[in-house]
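[1] Give me the fold of what follows.
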Amino acid sequence: MSEVELLAQQDPERVAIGRRKLIVRRFLRNKPAVVAGILLLLLVLAAFAGPSLMKYDYQYMDSAALLQPPGPDHWLGTNENGQDVLSQTLRGMQKSLAIGFGVALLSSIIASLTGAVAGLLGGWTDRMIMWVVDLLLVIPSFLMIMLFAQRTKGSNSVLLLIVLLAAFGWMISARVVRGLTMSLREREFVRAARYMGASTWTVITTHILPNVASFLIIDTTLAVGASIIGETSLSYLGFGVQWPEVSLGVLIGRATDNAQTFPWTYLVPGGALILIVLCANIVGDGLRDALDPSSQRARSKRKADK
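    Below you'll find the model as predicted:
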């Protein structure tokens, strides 16, 4: 038995703390990921705290400043209704971020539980869950969401969008979790727990999920950007958030006709969307390199070979 394994048995808490510190150090050495994380945090703070500090509410219409370019009164200009573009963009970011984080979290929970149950139990349970996964993968999710488009209006629109997008966004991750679980279920600690009569739920929450947490963290982070793009696409086409409520997709869709003549109405929400998705993806890559340094070494080796 190696010294590391012996130490892990004697003092597992110390080993866990040391591993967390090592992961943090790896992440902090990745300067682009750190900068992207800080920028993403500032964008979240601006989206949720900024509207209360703005001079104009996002719904306020200034009839004396229709399609006004950026200036001292309206820092990023106004739209065709005289509404402040900055206030509207912050409100749109708030909606899009709430949907993005909500979808990423909910889909990761569904994927982790279904994948762990399928991989651990096997047999008919595994076949049934995988049948559902395969069925959902071949169903055109966009068309299914369109069927519920009329119900996304009103106060429950955000919650319903989160549920709809999450319902069609967990299958690939569930397959990965299932594969990881199948490799873990033959390990000694899992077999010992099941032999001692531990319930399936206890085995999953105590032994399976902690050992696939690295993948789940990375997958959830990367899913934020994908979920925001999905919400934006739906709202842009009129199947998501509905005007007069705003999201980044709604703002981009309404500003498309004015993109060339009044570019600030299009570039501000479009730039916010690009920045959020880019930062989320860079943070996800940084977490992947910190939690799985072999992926970073593999990429470095490929670059060196070139």
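[2] From here on, just use CA atoms for contacts and neighbour counts.
    Will do.
[3] Which parts of the stretch 1-150 of the chain are strands?
    Assigned by DSSP state E, counting those that start in this stretch, the strands in the stretch 1-150 of the chain number zero.
[4] What residues does the spatially closest residue to residue 79 that is not a sequence neighbour make contact with?
    Spatial nearest neighbour of residue 79, excluding adjacent residues (Cα to Cα, 6 or more residues apart in numbering): residue 67 at 4.7 Å. If a contact means Cα atoms under 8 Å, 6 or more residues apart in numbering, then residue 67 has 77, 78, 79, 80, 81, 82, 262 as its contacts.
[5] Select from those residues the one having the most neighbours.
    residue 78 (27 neighbours; other Cα atoms under 10 Å).
[6] Can you tell me how far the spatially closest residue to residue 62 that is not a sequence neighbour is from residue 264?
    In space, not counting the residues next to it along the chain, residue 62 is nearest to residue 82; the distance is 4.5 Å by Cα to Cα, 6+ apart. According to Cα to Cα, to the nearest Å, residue 82 and residue 264 sit 13 Å apart.
[7] okay, now residue 280: neighbour count?
    24.
[8] same thing with the one 10 residues further on?
    Around residue 290 sit 23 other residues, with neighbours defined as other Cα under 10 Å.
[9] correct me, but it touches residue 24?
    Yes - Residue 290 lies in contact with residue 24 (Cα atoms under 8 Å); the separation is 7.3 Å.
[10] list the contacts for the most centrally placed residue in the chain?
    Among the residues of the chain, the one closest to the centroid is residue 224, at 1.6 Å (Cα atoms, centre = their mean). Counting by Cα under 8 Å, 6+ apart, residue 224 touches 100, 101, 103, 104, 277, 280.
[11] do that again at 6 Å, thanks
    100, 101, 104 (Cα atoms under 6 Å, 6 or more residues apart in numbering).
[12] Could you check how far the first one is from residue 221?
    To tie it back to what came earlier, the one meant is residue 100. 10 Å.
[13] what packs against the helix or strand encompassing residue 161?
    Assigned by DSSP states H and E, residue 161 belongs to helix 157-167. Helix 157-167 is packed against helix 85-121, with contacts defined by 3 or more Cα pairs under 6 Å, 6 or more residues apart in numbering; DSSP states H and E.
[14] Please generate a structure for the following sequence too, so the two can be compared:
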Amino acid sequence: MSATEAVSPPPMGRLVRNPLAVCGAGLLALLAVAAVAGPFLWPYDHIAQDAGAALVPPSEDHWLGTSRLGEDLFAQCVRGLQKSLVVGLSVAVLSTLLAAAVGLTAGYVGRLVDRALMWGVDMMLILPSFLLVAVLSPVLQERSWLWMVLVLALTQWMLTARVIRARAVSLRRREFVRAAQYSGAPTGWILRRHLLPHLVPLLVIDCTLHVGAAILAEAGLSYFGFGIQPPDVSLGSLVAAGSGSALTYPWVFLAPVGFLVATVTAVGLLGEALRRVLDEGDTDGD
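    This is a model prediction of the structure:
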């Protein structure tokens, strides 16, 4: 590289300068602070009911108004945001780890293992994910919401596994992988030291984007009564509860919808920024 050639900034520097990343990270940080600190700073509890303050519009005492039973909507939305973020992050991490394990194993080992794993992936892709979750949810309805996280994670990893498998097949032919094989390195060591580091950018992007998809999936299930069960709430269950009052008492519906849209938008902006920055890094590397 010549002395006059511009040096490309590191990925973190490009990420900080990306307006999508700044907007997404800032909005997500604000929502996370509200979800964590809100219950401690706000004087109302999400399950406290006040019959004398039912369906009160937004005011100084109730920033987002109250519900039909007199519950403070800001407290309920903060609680719903907590649950939706936890579900989204848990599903995203589990599905990404599962996709990485299946894709790496199939791509590196190949042959019968590859065929068997990809056949299983194809079978999972044929099944309608939402229908599968809807069928299983009533069975798990009386159990912990962690079962719902597991079911959602099991329906969101297949496409990523195929992408990782294709990338692993390409990496398997590289000289540094062949050198490790000829030196007698165990398979697990090669996967961890040589293949997995090259897949980290893809996994980070996939995990980020899966957060938004999982939050929407949980919201859809809760809207139809299959997700988080009372007395607990999520953004989806709050949207379902307020949908009947969307025209008469719009704040009951718009408050959780606003939190849901803001959360998914923040995650989407951050994921898109990560994708662009890492793509620029790959281009510079080439």
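[15] Export the contacts of residue 224 of structure 1 as TSV, with columns for distance to residue 256 of structure 1 and neighbour count.
    Listed next are the contacts of residue 224 of structure 1 as TSV, based on distance: Cα to Cα, whole Å; neighbours: other Cα atoms under 10 Å:
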residue	distance to residue 256 of structure 1	neighbour count
100	23	27
101	26	19
104	28	26
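[16] Checking those residues against structure 2: which ones persist?
    Contacts conserved in structure 2 for the contacts of residue 224 of structure 1, using both residues aligned by TM-score structural alignment, their matches' Cα atoms under 6 Å: 100, 101, 104.
[17] aligned partner of the first one in structure 2?
    Using TM-score structural alignment as the criterion, the counterpart of residue 100 of structure 1 in structure 2 is residue 88.
[18] so what's that match up against?
    Contacts of residue 88 of structure 2 (Cα under 6 Å, 6+ apart): 211, 214, 215.
[19] contacting residues around the second one?
    Shown here is residue 214 of structure 2, whose contacts under the criterion Cα under 6 Å, 6+ apart are residue 88.
[20] cutoff 10 Å now
    Residues near residue 214 of structure 2 by Cα atoms under 10 Å, 6 or more residues apart in numbering: 84-85, 87-92, 95, 149, 152-153, 156, 220, 264.
[21] Closest one of those to residue 33 of structure 2?
    residue 85 (11.7 Å; Cα to Cα).
[22] what do we get in structure 2 for residue 115 of structure 1?
    With TM-score structural alignment as the criterion, residue 115 of structure 1 matches residue 103.
[23] okay, now that match: neighbour count?
    Counted with other Cα under 10 Å, residue 103 of structure 2 comes out at 28.
[24] was I right about it contacting residue 203?
    No - counting by Cα atoms under 10 Å, residue 203 is not a contact partner of residue 103 of structure 2; they are 11.3 Å apart.
[25] any shared contact partners between those two?
    In contact with both residue 103 of structure 2 and residue 203: 97, 160, 164, using Cα under 10 Å, 6+ apart.
[26] returning to that earlier point: please report how far the residue nearest to residue 79 of structure 1 lies from residue 255 of structure 1.
    Applying Cα to Cα to residue 67 of structure 1 and residue 255 of structure 1 gives a distance of 11 Å.
[27] so what sits against both of these two?
    Shared contacts of residue 67 of structure 1 and residue 255, counting by Cα under 10 Å, 6+ apart, come down to 79, 80, 262, 264, 265.
[28] need the contact list for the aligned residue in structure 2 for the third one.
    The pairwise alignment with structure 2 assigns residue 262 of structure 1 to residue 249, based on TM-score structural alignment. By Cα under 10 Å, 6+ apart, the contact set of residue 249 of structure 2 is 55, 56, 57, 65, 66, 67, 68, 242, 243.
[29] residues contacting residue 134 of structure 2?
    Counting by Cα under 10 Å, 6+ apart, residue 134 of structure 2 has contacts 128, 151, 220, 221, 224, 225, 226, 227.
[30] tell me which of those residues is nearest to residue 39 of structure 2?
    Nearest to residue 39 of structure 2 among the contacts of residue 134 of structure 2, with distances taken as Cα to Cα, is residue 227, at 22.0 Å.
[31] Burial check on that closest one, number of neighbours?
    Neighbour number of residue 227 of structure 2 under other Cα under 10 Å is 26.
[32] Enumerate every residue touching it.
    133-134, 137-138, 140-141, 145, 148-149, 217-221, 233-234, 236-237.
[33] returning to that earlier point: need the contacts of residue 249 of structure 2 in TSV with distance to residue 259 of structure 2, can you?
    Shown next, in TSV, are the contacts of residue 249 of structure 2 (distance: Cα to Cα, whole Å):
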residue	distance to residue 259 of structure 2
55	19
56	19
57	17
65	14
66	16
67	16
68	19
242	13
243	15
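[34] Just the ones in helices from these, please.
    Among the contacts of residue 249 of structure 2, the ones falling in helices (DSSP state H) are residue 242.
[35] from the contacts of residue 249 of structure 2, which single one is nearest residue 22 of structure 2?
    residue 65 (30.5 Å).
[36] Translate that closest one into the numbering of structure 1.
    Under TM-score structural alignment, residue 65 of structure 2 pairs with residue 77 in structure 1.
[37] pretty sure its match is touching residue 62, no?
    No - contact criterion Cα under 10 Å: residue 77 of structure 1 and residue 62 do not qualify, at 11.2 Å.
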